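J.: A structural model of the following input is requested.
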Amino acid sequence: MPDTATLPRVRAVHADPSGCGSLETAPLPDAATRRPVEEKSPAEWAYERLILYIQNFESQLDSGQEVAMGFTGGQAGVLAIEGVGFFDPDLVTFYGRDQDGLRTQLIQHVTQLNVILRAVPKEQPAAPPRRIGFQMMQQWAGGEAGDASAVADAP
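T.: Below you'll find the model as predicted:
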């Protein structure tokens, strides 16, 4: 059990709590508490929380929707998220495809991080929905997050 004094403070209130996820009130997964927050770079800590937010968002989608990321402050459109990574000490990257199906990668400094998660219709309606947040959580919980060897596996 992690020392609660080292856990981050978190809080959220919602007009309709039943319509929102419970990320802020749920205990952190073991993968997030293996090392104290103070030992993580800003990029690693942002990456870990992004996985949690994406997974939480996806848990609220219906079977005809998938998660995509809208860009803030520009006309770049949307990115269907296929992966998320970080490069210590301060970069976070998103891998995916834009609305035209072109491979896209966003590299962002943690101080500039603004992400809008959007529910978009699946590209192939008959296919099962792709849940990237849950896939990333499985990899992270397995110890791959933050390992230098995981860089070779990046999309």
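J.: When you work out contacts or count neighbours from here on, use the C-alpha atoms and nothing else.
T.: Will do.
J.: Would you double-check that Glu82 falls in a strand?
T.: Yes - using DSSP: H, G, I helix; E, B strand; the rest coil, the assignment for Glu82 is a strand.
J.: Contacts only, for Trp140.
T.: Ala31 (C-alpha atoms under 8 Å, 6 or more residues apart in numbering).
J.: likewise Glu44?
T.: By C-alpha under 8 Å, 6+ apart, the neighbours of Glu44 are Phe86, Phe87, Asp88, Pro89, Gly146.
J.: Compare those and tell me which has the most neighbours.
T.: Phe86 (25 neighbours; other C-alpha atoms under 10 Å).
J.: ok, how many other residues are close to the nearest residue in space to Ser22 that is not next to it in sequence?
T.: Excluding the flanking residues, the one nearest Ser22 by C-alpha to C-alpha, 6 or more residues apart in numbering is Asn56, at 7.6 Å. Using other C-alpha under 10 Å, Asn56 is surrounded by 18 other residues.
J.: Could you also give me the structure for this second sequence? I'd like to compare it with the first:
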Amino acid sequence: MTEEIMTAAEAMEASAMPRARVVHCDDKARATPEQLPLPKAVAKKPVGDKSPAEWAYERVILYLKNFEEQLDKDHEVAMGFTGSSAGVLRIEGLGYFDPDIITFYGADETGTRMQLIQNVAQLNVALRAISKKTPEEEPARRIGFRLAQDLGEDEETSDN
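T.: A predicted model of the protein is given here:
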């Protein structure tokens, strides 16, 4: 018999822990959020105590930060849209409204203000690298890092 016997407390804790998995075709691929330990600020509140919006918000931040870590100084993160002619949204802000809404704030490639309000049940985010507006004048803006700071994330992480 290979099943592990757990106490009620252990079973409850295990059910509250996030589960993640990823497989890459390149064994040397950069670690992705599914493979990295959760920041302590994210892990301190059990998943079962979070609304779907809060939990989606936190994970989108982890993906944004990881994506930005792979960009050079001349590119910023944006979001592409499928199934419409809306183009891309340069991500300048991210929020959530319990229990089930995520909001992306930003601008399109021409600088026109945009906002995407999405139910977490329909959440699809395609991250894209786009050239920053003024390559020579200012450094690329890193929304993922700013959002991670707002979560209270520091360099400490927790095993997930």
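J.: The residue nearest to Ser22 of structure 1 -> structure 2?
T.: Aligning on TM-score structural alignment places Asn56 of structure 1 opposite Asn66 in structure 2.
J.: My guess is its match contacts Leu36. True?
T.: No - here Asn66 of structure 2 does not reach Leu36: they are 10.0 Å apart, not a contact under C-alpha atoms under 8 Å.
J.: what sits against Phe94 of structure 1?
T.: Neighbours of Phe94 of structure 1 in contact, by C-alpha under 8 Å, 6+ apart: Ile81, Glu82, Gly83, Val84, Gly85, Gln105, Leu106, Ile107.
J.: Quick one: map the first one onto structure 2.
T.: Spelled out, it's Ile81 of structure 1. By TM-score structural alignment, Ile81 of structure 1 lines up with Ile91.
J.: how close does the residue most central in space within structure 2 get to Val125 of structure 2?
T.: For structure 2, the residue nearest the mean C-alpha position is Val60 (1.8 Å; C-alpha atoms, centre = their mean). Distance, Val60 of structure 2 to Val125 of structure 2, by C-alpha to C-alpha, to the nearest Å: 8 Å.
J.: Please enumerate the strands of structure 1.
T.: 65-71, 78-87, 91-98, 103-109, 115-121 (DSSP state E).
J.: Aligned to Leu7 of structure 1, what sits in structure 2?
T.: Using TM-score structural alignment, Leu7 of structure 1 pairs with Met17 in structure 2.
J.: again, but for Arg103 of structure 1
T.: Using TM-score structural alignment, Arg103 of structure 1 sits opposite Arg113 in structure 2.
J.: That match: what's it in contact with?
T.: Tyr105, Gly106, Ala107.
J.: List buried members of the residues you listed by neighbour count.
T.: Neighbour counting over the contacts of Arg113 of structure 2 (16 or more other C-alpha atoms under 10 Å) leaves Tyr105, Gly106, Ala107 as the buried ones.
J.: In a markdown table: these, plus distance to Glu13 of structure 2.
T.: Below are those laid out as a markdown table (distance: C-alpha to C-alpha, whole Å):
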| residue | distance to Glu13 of structure 2 |
| --- | --- |
| Tyr105 | 35 |
| Gly106 | 38 |
| Ala107 | 41 |
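J.: Ala15 of structure 1 - how many residues pack around it?
T.: Neighbours around Ala15 of structure 1, by other C-alpha under 10 Å: 7.
J.: Between the strands of structure 1, which one is closest to Gln138 of structure 1.
T.: Proximity to Gln138 of structure 1 (C-alpha to C-alpha) singles out strand 78-87 among these, at 12.8 Å.
J.: That closest one vs structure 2 - mean distance after superposition?
T.: Mean deviation of strand 78-87 of structure 1 relative to structure 2 after superposition (mean C-alpha distance after the TM-score superposition for structure 1): 0.4 Å.
J.: Let me see the residues that make contact with that strand.
T.: Contacts of strand 78-87 of structure 1 (C-alpha under 8 Å, 6+ apart): 43-44, 47, 51, 67-71, 92-99, 104, 132, 136, 146, 154-155.
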